[in-house]
Each structure stands twice: as C-alpha cells, then as structure tokens.
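Enquirer: sequence plus predicted model, see below.
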Amino acid sequence: MTDLTRMTATDLAGLVASGQTSAVEVTRAHLDRIAAVDDRVHAFLHVDTEGALAAARAVDERRAAGEQLGPLAGVPVAVKDVLTTKGVPTTVGSKILEGWRPPYDATIVQRLRAAGTVMLGKTNMDEFAMGSSTEYSAYGPTHNPWDTDRIPGGSGGGSAAALAAYEAPLAIGSDTGGSIRQPGAVTGTVGAKPTYGGTSRYGLVAFSSSLDTPGPCARTVLDAALLHQVIGGHDPRDSTSIPQPVPDVVAAAKLGATGDLTGVRLGIVREFTGEGAEPGVMAAFRESVDTLAKLGAEIVEVSCPHFRYALPAYYLIAPSECSSNLARFDGVRFGLRVGDDGNRSLEEVMSLTREAGFGAEVKRRIMVGTYALSSGYYDAYYGQAQKVRTLITRDFTSAFEQVDALISPTTPFVAFPIGARTADPYQMYLADLFTIPTNLYGGPGISVPCGLSEGLPVGLQVMAPTMADDRMYRVAAALESVVGTFTPPAL
C-alpha cells in the first residue's frame, strides 16, 4: 500500500471507511513519522500517543459495528496549542502556562472528536499567537520542512510544518492577522481563515477577541473544506458566533476542481501590486492570475485605498485587546506562580510571575496596547485605529460590489532564515502585510500554493465577502487543479 502519511485526508478517510485499512494503522503510521522527523522540524509541543491510538481504536470499533461515520472519521489531525484540550497540555507556546492541563475541550476540539478524527497532539506556535515565524515560542522555533534553516511562518508554524513534513494530513490553526494563511504560503500548504464568527472561539485562548478566528489547514483545498465543514457552524457558547449554517464549502471545492471559473469576476487589489513584495513572489502571482484567466475568470483591478493603513491599525487594535485579555495571567488563578515565599505582596508576585512567564514579544505588545488604551491616548490611538478599520471594511464592501472575490499574494516574501528578522520587529510584522486587512474586515481568506521563488513556495490569497467562504474555496480549488500540490525535499 502507498505510504499512508503521503495520502490526502480524503483518500485516507475512504480507505478507513471501506475497510482497506484501519484508523489504528493510519494513526500509527503518522506517529511513526513524527518520531522519525520531528526532532528536525519541531512541529509538535506534545504528542498524545495513547489518546490518539485510543481514539483510533474507537473509530475502528464503531465502523465494525456498522455505525455510520463522518467523512473524516479515522483521519489524524494536529491541533494548534492555542485550543484547550481536556487533560492534554495547553501552553499557548508560553512558559506562563507550562504544564497546564485544561478541564474542558474547546468547541472545535469537541467537534473534531465527535466527527471521529484522531488528535495526534498539540503543535508549536508563537507565544500567545504573537508572531509571524514561530520563533517566539517559549519552547524553541519550528523549522520549515522545505529548508530547516528557515521559518515555517507564524504564529501557527507548527501546524503548517506538520502538514509539509507529512506528520499529519490535517491541522487546526488560528488566524488573528494571517497566522493560518501566512504559514500555509511559506510551507506550500493550504490555510483557510473562515468568516469571523463562522467558527467558534469557545476554548480558544484569546489574543485579540475581535480578530481571532480558528480554521483549517491541509495539503489540498478539498481536505481544508472537509475540515472546515466539521469545525464550523453556530456555537451558543460563543457570543460572537454567527447563527447561520456554514456555506457548502465542500461542494464549492469540488466545483472549483473542475477547472471552470466561467462567470467569476476576480479583483486584483491595486495597492498590493506595487512595492513591498519580492520580485519572485510577484512573478509567481502574475503567472497564477494568467492561469485563473485561462480558466474563465474575468480579471479586473480594484482600488482599496485604505488597505495601506491596515498594518498600523492592526498593531494598535490587536495589542490593545491583548493587554486586556492577558491580564488574567497573574499567577493567582492558574499557571505559573513566581515569588510566593510569604514575604512579598500580591502585586510583587504578579510582577515576578509575568516577568518570568511572558516572552519579549508578548511584553512588547502588552505595553503598546496598554499605552494605546491609557487615559489621554485612547482617542488618539485606539479610537483612530478603529476608524481606519471601518474605512477598510468600506473598501471591501465597495470592492465586492464589483467582483466576486479578491486575489493577492499571501505574503510579500518567501520563508526567511531563522533569526533574520527577530532583531527588527517591524520587518517581522511586514510578513502579514497582505493578510491583515481581511481580519480587520472579518471576511474569509485562503492561501493556496501558486508557484516557487528561489525553490521556496509562494502562496496566492483569495478573499471573499463575509459568509461567502464557498467562493474562496472554488477559486482556490480551480488554481490547484492546474498548479497541483507541492512536495518539499525529503527530510
């Protein structure tokens, strides 16, 4: 039989459903792969071997009993360590939560279990999802399987690297400013950010509550759509959850795979075609635009003038929300506690705990956010950023009156060497230049591989109106039908 770790989630599910292989065999193959290569990749922070095999055996028993199982039953999945998992460590890549085992599952994790998927473990990430390279993890960086001296993107680099290294066929990420799409682009995988509120944030450790969006990661567009269908939908425990069904993203992906985009109008964002991107990235993007046109799409240029202000607006809004959300990590209720020797005040214990538990990037964003929210500066900084957010939303609304979806490069550059940008936070922030506007708007976006530059993957981003997630899957699948999937050099 073909190496199980090289197969798509769709094919694996079919083999399990037909009895040609078992969920246990599939799970063991991936656990063996993790054991063989993860010392070079460091995609995982925790591998739940016993839990994974137990879940796989349960799937096999249910199938043997004749029970009707879901379309991804028996398929392994890696989960970003930002989602709570009952009894399984959840650290959010931070020392302040080292060893914490939550007493409950996030809604998305509950839905994964109910669908019969097999959770392999928790993947590495930038601490509290703050970063674009997974170098800000308190547990060390993740390495890109295409070149282990380079970054796999961030903050969800662990999930993307696990896919590219064939350690898992599916993964879950979270996207606050591009943390699903940007790692997808630089690892040659598919990463989809659903409409904000289309996937539940219950059990997602919050970074920026008005931006955080969990979503699917995979090696093919159809696999991502199948995973999206499992995890999406209304959740009454999440006050921001949209009380509407998920659009039929699976049907859209299958339609796109036929390679017919007749009648689809795609907009190129004028502000994303100038300075800021590497020549090789833009060359791959332009070639992909030509491909989409040959598939029948009508290509037009649209202007979104306020997109150029998205980066500074984001880096006021997100840190402001993080300064509020991270106040709960005080050494009193859970997690790390430092300096409690009976001779220090509560304030001193809190200060020592946060000093020891938070990394430099988290501290930087907390300070920026606290300053932006402080008396006398709120209107000048946070208030102005929210006004810019409204203008960006209007740009999207105007653009979608002219086109069905927008396309752009996903990232301005390919994967850069580990350590190349950590000394300059602004250069690191530029990695999310093209992805941030979608988060500020709240609409869906997907990154799909579109070519190579200097032997490294380039991603194309498709952005759609809110609750029109199916449109992005159709376009992405159509491009994939021509470009194909990407395979990194052997580890």
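Expert: Now that the structure is in, tell me what you want to look at. Numbers count the residues shown, from 1 in each chain.

Enquirer: contacts, neighbours, all on C-alpha from now
Expert: OK.

Enquirer: was I right to think residue 466 contacts residue 443?
Expert: Yes: contact criterion Cα atoms under 8 Å: residue 466 and residue 443 qualify, at 4.3 Å.

Enquirer: put this beside the first:
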Amino acid sequence: MEADPSVELTGLGAAETVSGIRAGTLRAEACVQALLDRAERLKDLNAFITLDRAGALAAARAVDASRQAGHALPPLAGLPIVVKDNINSAGLPTTGGTPALRHQQPRRNAPSLQKLVDAGAIVLGKTNLHELAFGITSTNLSAFAGPVRNPYDRTRIAGGSSGGTAAALAARIASAGLGTDTGGSARVPAALCGVVGLRPSVGNGGAQRRYHDAGEVVPISHTRDTVGPMGRTVADVALLDSVIAGSALPGAINLSGLRIGVPASFWAGLDGQVEAVMAAAKARLAAAGVNFVDVDIPGLMALNSQVSFQIALHEPIADLPEYLRTTGALQLTLADIAQQVASPDVKLAFGAILADVFGPAYAEVMAVHRPRMQSLYAGYFATHGLAAMMFPTTVLPAVAIDAAQGSSSVSIDGGEPVATFDTFIRNTDPGSNAGIPGLSLHGGMTADRLPVGLALDGPLGSDRTLLGIGLSIEALLGTAPAPVL
C-alpha cells in the first residue's frame, strides 16, 4: 500500500514511523527521501557534517523490499536516525568536528549504534558538534563544520556538544538520533532546542554503565563519557534506549504521590524567563499530585568544582591516543590533533591537557572527591525517599552565537558577566561526575518563544524509572511546538 500523500512525513515520531512502515501505510524510501530533502533545504542550520543520501536510500529500499516479500521486520525497521559525528560509524567518516580527523574512516560502528542498525534503523548522516565535544555551544569554527544554529532562532546557539543532533531533531529532519554526554552534552542542546536527551547511568565508568561503547567514540573521559539517545519525545528516546540496553520499554509512572526533590542550589540565579517557565511547570505537576520535597544537597556544587575539570582535562591524555590506536584509521598523536584544533576555546582546553595541569590532583579526585559526590547523591535520594530530583536543565535559554568566539561570557538578566561554559553546564555537570542518569525534556517556552528544558536526575540504575516519569510529565506539559523554518 502506498504512503498517504497527506501524511506529513517529516513530522512523524519514531514509533509512528516504525509502525507505519510495518503496516505498509508508509514506505521507508518515501520517509528517508522526505527527510534528506528537508536536510538539504535547511543546510544553513549546519546540523550535519555528512549526509549519506545514497546509503540511506539504499537501506530504505531494502526495508521496503523485505516487507513486500513478507519477511518479519526488526523492531526499528526503516527508522531514519541521525548520529553525532564523534560516534564511530562504518562506511562514514567520524571527524569529531576537528580538522585532524576529517578523513578518519572507522572500520565498525560503535556498539550502541550497531544495536540500532541491527534493529533496522537507517543512518541519514553524521551531525555537527562542538569541536571534539569540548564545549556547550556547538559554535564549531573548523572550516568544514561551522556553528550549529538553533532552529527556533538561527542567530542563537543550539547548545552542545551534541548541537547538530538536537538541531536536526527540532527541525524535523529526524525524530530520533544519538548524541554523547560528558557533562551535559546531550541534555543541554536538548533543552535549548526543545527536544529530549538522556544521559544513561555510567557509575564509575565500568560495569555500572548502561551502554558500553569503549574505544568507539572520540573520547574526553572514559569515566564520564557516554552515548546518549535523543528524540523529539520521551517515547522516542525510550524506544532507542530499550534497543541499546536490551530492556523492556518503560511505562508511564503515576505522578500522584511521587516524591521528587527540589534542590535549591540548582534553582538559584535563574534567568527570569526560565524561572517563570519552570515555576509554571512545577505548579502543574504539583496540581497533578507530585509531592515536591524542597531539600538541597549541601556542599555538592563546591565538591563538583573539585572533580569536573580535574577529570575532563586529564583523562584525554591517555584516552584519545588509545581511541586512535583502537580505531586504527590514522597515525596521529595527541599533539597532532591539538595543533590543528580550529576553535579557540577548544585550543585553550588542549593547552591545559597537553600540560597536564590537573594531573597532580587526579588520584585524589578519583579516590576521595568523586566517591564523596556519589555518596552525597545516594544519601539524598535514600534519606528523603525520592524517585528523582527536578531542576531547570540550564539557567539560561539559548543565547546569541558568537561567531568569532571573542567572548566567553554571558549575562543573566543584565547582571555581571559570567562564564558561558560554567553557566550552561552548572546543573547538568554534578550528576555527570557522579555517574547517575539524567533526562532533559521540554518544560515550556519563554515569552521570546525559546524552549526551556526540565531536567530529572535519579539514583544510579534508575534509567527506566526516569523515562517513565518523563513520559508522564510530557503527557501533562506537552512537547515543544515545531519551529517556524
């Protein structure tokens, strides 16, 4: 049966797409063609580094042929997805958005991506990012990438470092895809672009991980990095997570009587419009029966400052060369990559890495400070009987792109300038360092029609519970309206 021409193919969700293809009311080729055409029309967003038109269309035709032949289809058959360009992909370059890796061609897919492909997903292309994932604006200044633009206002940042994936989802170029998250890189752009991003459990970076992609993602930190599914809805993200983690889909969790913590330090110093949106969201959730517990985590933010950069600017010294050895595509050193970095903020970070500024502190961070953070979080959830904690994903909505990166500061409601990076990761970074799961979903729109993200963090291993809570919150608050493009 041919696809109904009245169906708006670019607006379909992941589950709708898969079920339509399975039922024969949609053709995978028609879906992929429509999305590729939209990607070309909206190329000024700089959401992509590579589009795989030929490969995606060939994969789609194979799905349609398989269905027509009466073969059983895998769970994601025909689903077009986008993939951040620091996640290894067989047959396509994995550039990390940096000149030195521009021609890197991995031999295989990262395991999380491979599970999606095995389930029938079709890769439309590789998405743009903050260079080497070292930033939160996705203002990439390498010649072949360029700054990612927010679909709600092209003059503003999409967030980072998974800005290309978030922008592609918001722009209706795909309904779901993959980002990565080290300190907020999936959740910050999800918040600023009105989509959903999951940071799965990482724990100490080993067996406690929900996803296992070691050696197959351009790294920052082996104890903090993770692939993170992203989508326009919580259901889209849950669908990808279930395939990657091999778990059942979560069900919506009853909000009535649900205990959710509200930590004051995560709600302090907010932009006025963000504060208004989040207050309204909290009021609606309280009316639906959520039991908000107003209790902070004393000392957490100060402790986080003893952990964050100390890990992220030390672990690349070993992790990046090991990635290059494992991938085996290019003969490069850490210094070779640093020398070709194009973005000033990333070049500054690599100066600190090469000098190993935080090397002397690393052992104490891992033996003392990080375990203290993990203990603080575990005690917070257990002592107060909390299923999760809730807060604004970012303290600001999307700000203007600084195309020359001449400024590294922003102002909140006209106040004194504050560091852009530190400001945007303030609320997502602590949970990242503790290795707990985090989810950002749409909380509402500012008076300027910019999205605001609502974040949930939960105890280690509570990923499906967070997604279940997210399903219920999204059903109450709704999803972001499509941007006018």
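Expert: Perfect, thanks for sending it. In this text the structure is predicted, and so the values were computed from the model without any measurement.

Enquirer: ok, back up a step: overlap in contacts of residue 466 and residue 443 of structure 1?
Expert: Residues touching both residue 466 of structure 1 and residue 443 by Cα atoms under 8 Å, 6 or more residues apart in numbering: 195, 196.

Enquirer: the two: which is more packed in?
Expert: residue 443 (23 against 19; other Cα atoms under 10 Å).

Enquirer: give me the element whichever residue in structure 2 pairs up with the more buried one is part of.
Expert: Under the alignment (TM-score structural alignment), residue 443 of structure 1 maps onto residue 436 of structure 2. For residue 436 of structure 2, there is no helix or strand it lies in under DSSP states H and E.

Enquirer: check which helices and strands the helix or strand where residue 303 of structure 2 lies sits against.
Expert: Per DSSP H and E: residue 303 of structure 2 is located in helix 300-304. Packing contacts for helix 300-304 of structure 2, counted by 3 or more Cα pairs under 8 Å, 6 or more residues apart in numbering; DSSP states H and E, involve helix 370-383, helix 429-434.

Enquirer: any buried residues in that helix, and which?
Expert: 300, 301, 303, 304 (16 or more other Cα atoms under 10 Å).

Enquirer: from the chain's centre, how far out does that helix sit?
Expert: Its chain's C-alpha centre and that of helix 300-304 of structure 2 lie 23 Å apart, by Cα atoms, centre = their mean, to the nearest Å.

Enquirer: list of residues touching it?
Expert: 265, 369, 373, 376, 429, 430, 433.

Enquirer: give me the mean deviation of the helix or strand following that helix from structure 1.
Expert: Downstream of helix 300-304 of structure 2, the first helix or strand assigned by DSSP H and E is helix 308-312. Its aligned residues in structure 1 lie a mean 1.1 Å from helix 308-312 of structure 2 after superposition (mean Cα distance after the TM-score superposition for structure 1).

Enquirer: that older thread, which one among the buried residues of helix 300-304 of structure 2 gets closest to residue 90 of structure 2?
Expert: The nearest member of the buried residues of helix 300-304 of structure 2 to residue 90 of structure 2, counting by Cα to Cα, is residue 304 at 36.8 Å.

Enquirer: where does residue 2 of structure 1 land in three-state SS?
Expert: With DSSP: H, G, I helix; E, B strand; the rest coil as the basis, the three-state label of residue 2 of structure 1 is coil.

Enquirer: centre of the chain to the biggest helix by length in structure 1, how far?
Expert: Scanning structure 1 for the longest helix, with DSSP state H as the assignment, gives helix 23-41. The gap between the average C-alpha position of helix 23-41 of structure 1 and the chain average comes to 22 Å, counting by Cα atoms, centre = their mean.

Enquirer: mind listing residues that contact that helix?
Expert: Applying Cα under 8 Å, 6+ apart, the contact partners of helix 23-41 of structure 1 are 4-5, 12, 16, 44, 49, 52-53, 56-57, 59-60, 74-76, 118, 120, 142-145, 148, 161-162, 165-168, 491.

Enquirer: just the buried ones from those residues, in PyMOL syntax?
Expert: With 16+ other Cα under 10 Å as the criterion, this PyMOL line picks the buried residues out of the contacts of helix 23-41 of structure 1:
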select buried, resi 4+5+12+16+44+52+53+56+57+59+60+74+75+76+118+120+142+143+144+145+161+162+165+166+167+168
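
Enquirer: fine by me, we can end here.
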